[in-house]
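Undergrad: show me how the following folds:
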Amino acid sequence: MPLINGMTLLLIYQLVGEVSVRLLELPVPGPVMGMVMLFLTLMIRGRLVKSVEPASSALLSHLSLLFVPAGVGLMVHFSRLGNEWLPIGVTLLLSTIITMAVTAWVMQWVSRRTVRREPNHD
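TA: As a prediction, this is how the structure comes out:
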């Protein structure tokens, strides 16, 4: 029963995210908004709902199946990808470089803050 309760909770957050994105006309996918809402709820509560853990574990164990629709979408739009390969390639390259740079900067920033806060054990 916890698995069904957890899945229901995850789907409710996805539905609420979808509805709020449509009502507010936000340029964000509904499931992403639902995930943000779930994250904020869990942060405010300060603990994980017991039924979410079995549902999330079940979803993560079958994560590779969630890539099948994306692969099918690539095959459906293969000719379009061939026609627009240059802008797609440049975008992928630039976004990868920017992501790596921002990640490195954040990691350095966090490590500097962590070093300052650790007490000296000498």
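Undergrad: use CA for all of it now, contacts and neighbours both
TA: Will do.
Undergrad: quick one, helices of the chain?
TA: 2-24, 30-45, 52-61, 68-76, 78-83, 85-117 (DSSP state H).
Undergrad: in JSON lines: these, plus mean neighbour count.
TA: Output for these, formatted as JSON lines (neighbours: other CA atoms under 10 Å):
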{"stretch": "helix 2-24", "mean neighbour count": "16"}
{"stretch": "helix 30-45", "mean neighbour count": "15"}
{"stretch": "helix 52-61", "mean neighbour count": "14"}
{"stretch": "helix 68-76", "mean neighbour count": "11"}
{"stretch": "helix 78-83", "mean neighbour count": "12"}
{"stretch": "helix 85-117", "mean neighbour count": "12"}
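Undergrad: would you do the same for the sequence below? I want to compare the two.
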Amino acid sequence: MISTLAIILSFQLAGEVISRALALPLPGPVVGLILLLLTCILRPSVAALIRSTALGLLQHLSLFFVPAGVGIVAHWELLREHGAGLALALMGSTALAIAVGAWVFAAVARWTGSTDPDARKDQGDA
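TA: All right, here's what the predicted structure looks like:
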């Protein structure tokens, strides 16, 4: 388990180094995750090797939210002062992301000529 954790953390470290060295707009852990994904695709043996450790981490994923909760408590005054604005920004950005996602989905469906399978059934019945 320790060796597989070392593999996962090595990819995170490599991502940090690459992200900072190339001044990428992506965080290091995201770059590391992309590298790990590519490695798992190109070498399935790596995916098989880290599978049990990764599943163990996923089972305890809720523990990773503890530092975020501590951060909220540590900055309670700031949150009280700007909480309404933050809530409005979160709700607005969520609604915007959903709308843009729906628009992109519809555009790609039109572009690829996809149709609703239920609509085809209705046309076939007529």
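Undergrad: what lines up with residue 9 of structure 1 in structure 2?
TA: Under the alignment (TM-score structural alignment), residue 9 of structure 1 pairs with residue 7 in structure 2.
Undergrad: can you pull the contacts of that match?
TA: Contacts here follow CA atoms under 8 Å, 6 or more residues apart in numbering; on that basis residue 7 of structure 2 touches residue 50.
Undergrad: how far away is it from residue 63 of structure 2?
TA: Distance of residue 7 of structure 2 to residue 63 of structure 2, computed by CA to CA, to the nearest Å: 21 Å.
Undergrad: repeat for residue 31 of structure 2
TA: Relative to residue 63 of structure 2, residue 31 of structure 2 is positioned 23 Å away (CA to CA).
Undergrad: please say which position in structure 1 residue 51 of structure 2 maps to.
TA: Aligned partner of residue 51 of structure 2 by TM-score structural alignment: residue 53.
Undergrad: got the contact list for that match?
TA: Residue 53 of structure 1 neighbours (CA under 8 Å, 6+ apart): residue 6.
Undergrad: any idea how far it lies from residue 10 of structure 1?
TA: From residue 53 of structure 1 across to residue 10 of structure 1, the span is 11 Å (CA to CA).
Undergrad: overlap in contacts, the two.
TA: Counting by CA under 8 Å, 6+ apart, residue 53 of structure 1 and residue 10 have no shared contacts at all.
Undergrad: one step back: so how far is residue 34 of structure 2 from the match of residue 9 of structure 1?
TA: To residue 34 of structure 2, residue 7 of structure 2 is 14 Å away according to CA to CA.
Undergrad: go on, residue 79 of structure 2?
TA: Taken as CA to CA, the span from residue 79 of structure 2 to residue 34 of structure 2 is 33 Å.
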